[in-house]
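> Quick one, what's the 3D model for this:
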Amino acid sequence: MHSQHPVKDEKTNDALGMHSDQDDTGRGSIVVHDGLSRSLAQGHLMMMAIGGVIGPGYSMGMGAGLSSTGPAGLLICFAVVGGLLWLVMQCLGELGSFIAVSGSFTHYTTRFVDPAVGFALGWNYFFLWAGIIMAEYNNLGLVLTYWDTAMPRWGWILIFWVVFMLFALLGVWAYGEAEFWLALFKVIAIAIFFICAILISTGVIGGQKVGFRYYHHPGAFADGVKGVFKIFVFAALQYSGTKMIGLTAGESRNPSRDIPKAVKSIIWRIVLIFLGGIFFLSITVPFNDPNLLGKTSKTASSPFVLAFSRVGATAGAHAVNAIILLSIFSAVNSAVYVGSRTLYGLAQEGAAPRILLHTMQNGSPIVALVVFHGIGFLSLLNLSSGAGMVYTWIISMTGVATFITWASICLCHLRVRKAMRLQQIPDSILPYRSGIWPWGTYLGLGVSLFFIFFQGWTSFAPWDLQAFFMNYIIVVVFMLLAAIWKVVKRTQWVRLETADLVSGRRTWMM
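Presented below is the predicted three-dimensional model:
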């Protein structure tokens, strides 16, 4: 299908399953009719990009990363994976602003690669967010253990589950507004922590100069190169929420304007929030602090809380823990939103039961919301297995799922560009052109594939069956899902000469 000409006929629009909307610029738009509300404005997407996953995973999980690899190792790991993320988001920004559909990269994979691969990727992304929702509820229990309460941990999880479920039913506009203000609050809180970390390190808070003592003793690395490789998947999990910008493209009022701006802010999130947070954390807490989250932990404290409690600033520790608790609302809010939309997108593609397509009047996919959010209850497994062991399994599996998703985004970028060339469509039609094309896309694909297959090499030397399953079970499941769907549905590799480059594009772009 050649798509260089505008679609002007209403019958043609109906045949493509499209209808015309007005965005916030007042211009008409052709959008895929998916039943979801388009209420996300530019400010919503911008703050989602900056603060989308600064929650208990960031504030609690950093303890697991610090204890596994040490301060220098943690910085190196997040810098490398952050660089890869920047490449991937450049690809996704170009795709999302060009073809704005619900389901984003899972839809692109089905449309431009192979429906079998799209099916496997959709479920892979669902598994990723299922792991995230379990991790966040696991972190919720850990945060609450800092205070002695009569309510057991599972009781708090039940209460929060009901609250989050009720809020999710308010619709995408409420989600966007909540994310905007909560993300802004979290960014301000992190900036305050940076200042406090400097005061702690210089002795203004606590009365004892710390400086860079912990880089010398206990040291900059906890387990050398092996320790760094162990947490690449952890870093991928912490960065994983950034891709929600692409997933929400179909619910943006003006994706050709909003998504590029959100993508451009990613570099600041990587440098300031993650690398800055790790640096200031590493000068206040040593990696061998027994209260950090590790594999054998039944309970643990946030390293941001430990930074204050170690110098006797108990008021600051309580304040930070309260801020972390508040950030849980944003983290779970984001996970429920993205996970439910992933299920909804799978149902649209025929890869999940159609009952998941049922929506409320405000556009909220009610069935998908309930089904996905119910997975959060699996976090209660930590009551018997230990919070550290549950968290280790979650980050291993979801981190690998993140690398698979990143590889698919880069592959889709290559395929769409090739389809445009074969159909003689100039790249000048793109509302946002990635500055990394083409070598940055190839590099992003290659590095993602490297991490998929080699990040778990530590399980081979010496042989560790449990570690092997943690690192590679998602890869096996992905391949099996793709193979089964290809055999059952007899799918074909998409021919780029006739690939659909029309559906999902807005009229002012064509």
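> use CA for all of it now, contacts and neighbours both
Will do.
> Confirm that Asp21 sits in a strand.
Yes: assigned with DSSP: H, G, I helix; E, B strand; the rest coil, Asp21 falls within a strand.
> and it, how many residues sit next to it?
Asp21 has 15 neighbouring residues, counting by other CA atoms under 10 Å.
> ok, it - contacts?
28-31 (CA atoms under 8 Å, 6 or more residues apart in numbering).
> and the gap between it and Ser39?
12 Å (CA to CA, to the nearest Å).
> Equivalent analysis for Val32, please.
Val32 is 15 Å from Ser39, by CA to CA.
> Next: His318.
36 Å.
> The two: who's more crowded?
For the pair His318 and Ser39, the greater number of neighbours falls to Ser39 (21 against 16), based on other CA under 10 Å.
> Apart from its neighbours in sequence, what residue is nearest the more buried one?
Using CA to CA, 6 or more residues apart in numbering and skipping the chain neighbours, the partner closest in space to Ser39 is Trp173 (5.4 Å).
> Gly43 is in contact with that neighbour, correct?
No: the pair Trp173 / Gly43 is not scored as a contact, 11.8 Å apart, by CA atoms under 8 Å.
> quick one: the strands in the chain?
Under the criterion DSSP state E, the chain contains strands at 18-22, 28-32.
> and the ones you listed as CSV, adding distance to Leu292?
Putting those into CSV (distance: least, CA to CA, whole Å) gives the following:
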stretch, distance to Leu292
strand 18-22, 51
strand 28-32, 47
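> quick one, which of the ones you listed is packed in tightest?
Sort these by mean neighbour count, taking mean count of other CA atoms under 10 Å, and strand 28-32 sits at the top with a mean of 21.
> Need the residue closest to the centroid of this protein.
Gly241 (1.8 Å; CA atoms, centre = their mean).
> which ones are touching Met134?
With contact taken as CA under 8 Å, 6+ apart, Met134 is in contact with 375-379, 394.
> who are the neighbours in contact with the residue nearest to the centre of the chain?
52-53.
> swap in Gly203?
Counting by CA under 8 Å, 6+ apart, Gly203 has contacts 209-210.
> gap between it and Lys186?
25 Å.
> now Lys298
27 Å.
> do Thr109 as well
Applying CA to CA to Thr109 and Lys186 gives a distance of 34 Å.
> So between the two, which is more surrounded?
Neighbours per residue (other CA under 10 Å) separate Thr109 from Lys186, with Thr109 holding more: 26 against 21.
> Tell me how many other residues surround the residue nearest to the more buried one when sequence neighbours are not counted.
Spatial nearest neighbour of Thr109, excluding adjacent residues (CA to CA, 6+ apart): Gly118 at 4.7 Å. Neighbour count for Gly118, taken as other CA under 10 Å: 26.
> so Gly118 makes contact with Ser104?
No: counting by CA under 8 Å, Gly118 does not reach Ser104; the two are 10.8 Å apart.
> List only those of the contacts of Met134 flagged as buried.
Buried by 16 or more other CA atoms under 10 Å: 376-377, 379, 394, out of those.
> I'd like the structure of this one too, to check against the first:
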Amino acid sequence: MSYLNEKRGPEDPAGSKMPPRNSPHDSMDKEKVPAGPFQVAPGVDIEVASQRDLKRDLSSRHLQFLAIGGTIGTGLFIGTGSALASSGPLSCLIAFAFMGTIVYTVMISLGEMATFVPVTGSFTVYASRFVDPSLGFAMGWLYWFSWAITFAFELTVAGQIIQYWNDSLNIGIWIGVFWVIFTCLNFLPVKFFGESEMYFASIKVVTIVGWLIFGICMNAGVGDEGYIGFKYWKDPGVFAADIYDGPLGKFVGFWGVLITAAFSYQGTELVGVGAGETSNPRKNVPHAIKWTFWGILSMFMATVFFIGILVPYDDPRLGSGSEDASASPLVIAALRAGVSILPDILNAVLLTAVLSAANSNVYSASRIMVALADEGSAPKCVTKTNRWGTPYVAVSIASAVGLLGFINMAAAGAEVFNWFLAIIGVAGLICWGCINLCHMRFMSALKAQGMDRKVEMPYLAPFQPYMAWYGLFFIALVTLTQGFTAFTPEWDVVGFFSSYVSLILFVVLYGVHKAVCLWWMPQHTGVVALNAMDLQTGRLED
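Next up is the predicted model:
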């Protein structure tokens, strides 16, 4: 396979193929290539370190477990408890199923682009190339910060989980220990990261499957409650009202869980982050995307279904706000059945889930930063790699953000840290929307440049562009309404800003980058023209 990069000359000793003669790149000389504020002056030949030096050592199974590790965590093990309490079992199930269809649109859109142009931090690159460099800058930095600060959050949660067994140990000890472990792990060759993440994520998968088998047995009559069936769907019922009474309250409960489901599914797109380090991406990326989506969807749906039939939504222990196993509906179901040892087991699994997420956080944030540097939105130095092909500068910066977890040690610091966490959820939704938007632009560019999508694509996303439009519409709707509790039953200023700080930051980043570009290079400040869109850099061909 040959690597296509228009920045190499036709007689490059590496033997890379150039774009076709009728490609718009033929008319682009180096003086016309836009350079971002962090790039060197136009006309200087730049070698893209991330595309040349990172090792393609990840396999399809590594990509799958990377996404599973980043997705399945406290959202499924603990967050589903408050979701069940506020909406009821059927409403909760419908919300997770509906949001699953939205995730499907994102995954197939990403899959088509990532197999055609499999680059590191794929969707950040696509936003800059296929839509607008300012969009790539804003989305990339927001997404980078969300994963970097999530690393600090997971380190803190890991300490809180351990305190379930021994609360005499200071959380700061565990923040420091786990920070060192996962920082060092991410400096190793990417294959070591892939293998470690696979084993961490496997523990979660085995636990969920085991709990589902236990749930079937419990429902059939094993345990203190005897045969359960669907009795909790009759009393207290399948729908719960939230904030308001009656039908309006039931709809509000459903919409609130729809937002919870959106946050819980975030991380599935991480398959695209590792595309540039995947061997044989034409085969492995589509395979990983397909099995990742269906694997995560089936585990979420099965778990939510059994939680809904095993635990009544009016159980007072649901949504207690605790970060350890005591708030998990999986544990509550076991306690109702009289199995007292399961909480300790699930707490240990929850710890591995959090540590798995922490591991993938550093990897994801570092690769997004590399992608930003490649597109001129970050200093080029962050693409430097060690002898194993690991971008050690990007890893160091992402890991350093994890030290913010220590501010939780101060009483006032916890409030500051919570404001950082407010950025996390909506950042993922913004990324999803941008992926669908990029795919629509990508399809239009293929047509404008005379490329047959059915012939050129290693993987052809079904029902496009209709699925992308469907996903973009509902992602935008959920993003704009996810902070609705700030408006009802009465106006909450703090709640409003904590809900929309991520969206505000995204708009600010976009506006600042656009303003800088107007001053720096006013000829390159608009949306990328379809016939000038770069569809070749990073492309792999047989």
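> just to revisit the earlier point, and for the residue nearest to Ser39 of the first structure, the neighbour number?
Neighbours of Trp173 of the first structure (other CA under 10 Å): 18.
> Can you tell me what it aligns to in the second structure?
Correspondence of Trp173 of the first structure to the second structure, assessed by TM-score structural alignment: Lys191.
> ok, now which ones touch the aligned partner of Leu247 of the first structure in the second structure?
Matched across to the second structure, Leu247 of the first structure falls on Val273, judged by TM-score structural alignment. By CA under 8 Å, 6+ apart, Val273 of the second structure lies in contact with 120-123, 364, 367-368.
> Sitting in helices, which of those do you find?
Using DSSP state H, 122-123, 364, 367-368 are the members of the contacts of Val273 of the second structure that sit in helices.
> how near is the counterpart of Cys517 of the second structure in the first structure to Ala351 of the first structure?
In the first structure, the residue matched to Cys517 of the second structure (TM-score structural alignment) is Lys489. Per CA to CA, Lys489 of the first structure is found 11 Å from Ala351 of the first structure.
> Tell me how far the residue lying closest to Ser252 of the first structure once chain neighbours are set aside lies from Gln348 of the first structure.
Residue nearest to Ser252 of the first structure in three dimensions, not counting chain neighbours: Leu40, with 4.7 Å by CA to CA, 6+ apart. Using CA to CA, Leu40 of the first structure is found at 21 Å from Gln348 of the first structure.
> Quick check on the two: which one has the bigger neighbour count.
Leu40 (23 against 18).
> What's the match for that one in the second structure?
Aligned partner of Leu40 of the first structure by TM-score structural alignment: Leu58.
> And its match, how close does it get to Phe192 of the second structure?
Distance from Leu58 of the second structure to Phe192 of the second structure, by CA to CA: 9 Å.
> Pull up the overlap in contacts between the two.
Common neighbours of Leu58 of the second structure and Phe192 are not found (criterion: CA under 8 Å, 6+ apart).
> what residues are up against the residue nearest to Ser327 of the first structure when sequence neighbours are not counted?
Nearest non-adjacent residue to Ser327 of the first structure, counting by CA to CA, 6+ apart: Gly55, 4.9 Å away. Taking CA under 8 Å, 6+ apart, we find Gly55 of the first structure in contact with 324, 327-328, 330-331.
> and Phe487 of the second structure, how many residues sit next to it?
Phe487 of the second structure: 12 neighbours (other CA under 10 Å).
> Where in the second structure does stretch 303-314 of the first structure fall?
Counting by TM-score structural alignment, stretch 303-314 of the first structure sits on residues 329-340 of the second structure.
> Go ahead and name everything in contact with that stretch.
Residues outside stretch 329-340 of the second structure that contact it (CA under 8 Å, 6+ apart): 77-78, 80-81, 211, 218, 222-225, 307, 310-311, 317-318, 325-326, 342-343, 346.
> Counting neighbours, which of those end up buried?
77-78, 80-81, 211, 218, 222-223, 307, 310-311, 317-318, 325-326, 342-343, 346.
> And the residue mapped onto the residue nearest to Thr109 of the first structure from the second structure, how far from Ser128 of the second structure?
Under the alignment (TM-score structural alignment), Gly118 of the first structure maps onto Gly136 of the second structure. With distances taken as CA to CA, Gly136 of the second structure is found 4 Å from Ser128 of the second structure.
> What separation is there between Ile375 of the first structure and Ile54 of the first structure?
With the distance defined as CA to CA, Ile375 of the first structure ends up 21 Å from Ile54 of the first structure.
> let me redo that: Cys412 of the first structure
From Cys412 of the first structure to Ile54 of the first structure the distance is 28 Å (CA to CA).
> coming back round to it: please name the residues that touch the match of Leu40 of the first structure.
190-191, 194, 274, 277-279.
> Scan these and report the most crowded one.
Top of those by neighbour count (other CA under 10 Å): Gly274, with 31 neighbours.
> ok, now which ones touch that one?
Gly274 of the second structure touches 58, 63, 119-122, 367, counting by CA under 8 Å, 6+ apart.
> got these as JSON lines, with distance to Trp165 of the second structure columns?
Below are the contacts of Gly274 of the second structure laid out as JSON lines (distance: CA to CA, whole Å):
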{"residue": "Leu58", "distance to Trp165 of the second structure": "36"}
{"residue": "Leu63", "distance to Trp165 of the second structure": "33"}
{"residue": "Val119", "distance to Trp165 of the second structure": "43"}
{"residue": "Thr120", "distance to Trp165 of the second structure": "40"}
{"residue": "Gly121", "distance to Trp165 of the second structure": "39"}
{"residue": "Ser122", "distance to Trp165 of the second structure": "41"}
{"residue": "Arg367", "distance to Trp165 of the second structure": "35"}
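> tell me the two of the residues you listed that are most distant?
The most widely separated members of those, counting by CA to CA, are Leu58 and Ser122 (15.0 Å).
> Next, find the distance separating the aligned residue in the first structure for Met99 of the second structure from Ala235 of the first structure.
Aligned by TM-score structural alignment, Met99 of the second structure pairs with Val81 of the first structure. Val81 of the first structure sits 7 Å away from Ala235 of the first structure, taking CA to CA as the criterion.
> which one of those two has more residues nearby?
Ala235 (25 against 22).
> So what does the more buried one match up with in the second structure?
Under TM-score structural alignment, Ala235 of the first structure pairs with Ala261 in the second structure.
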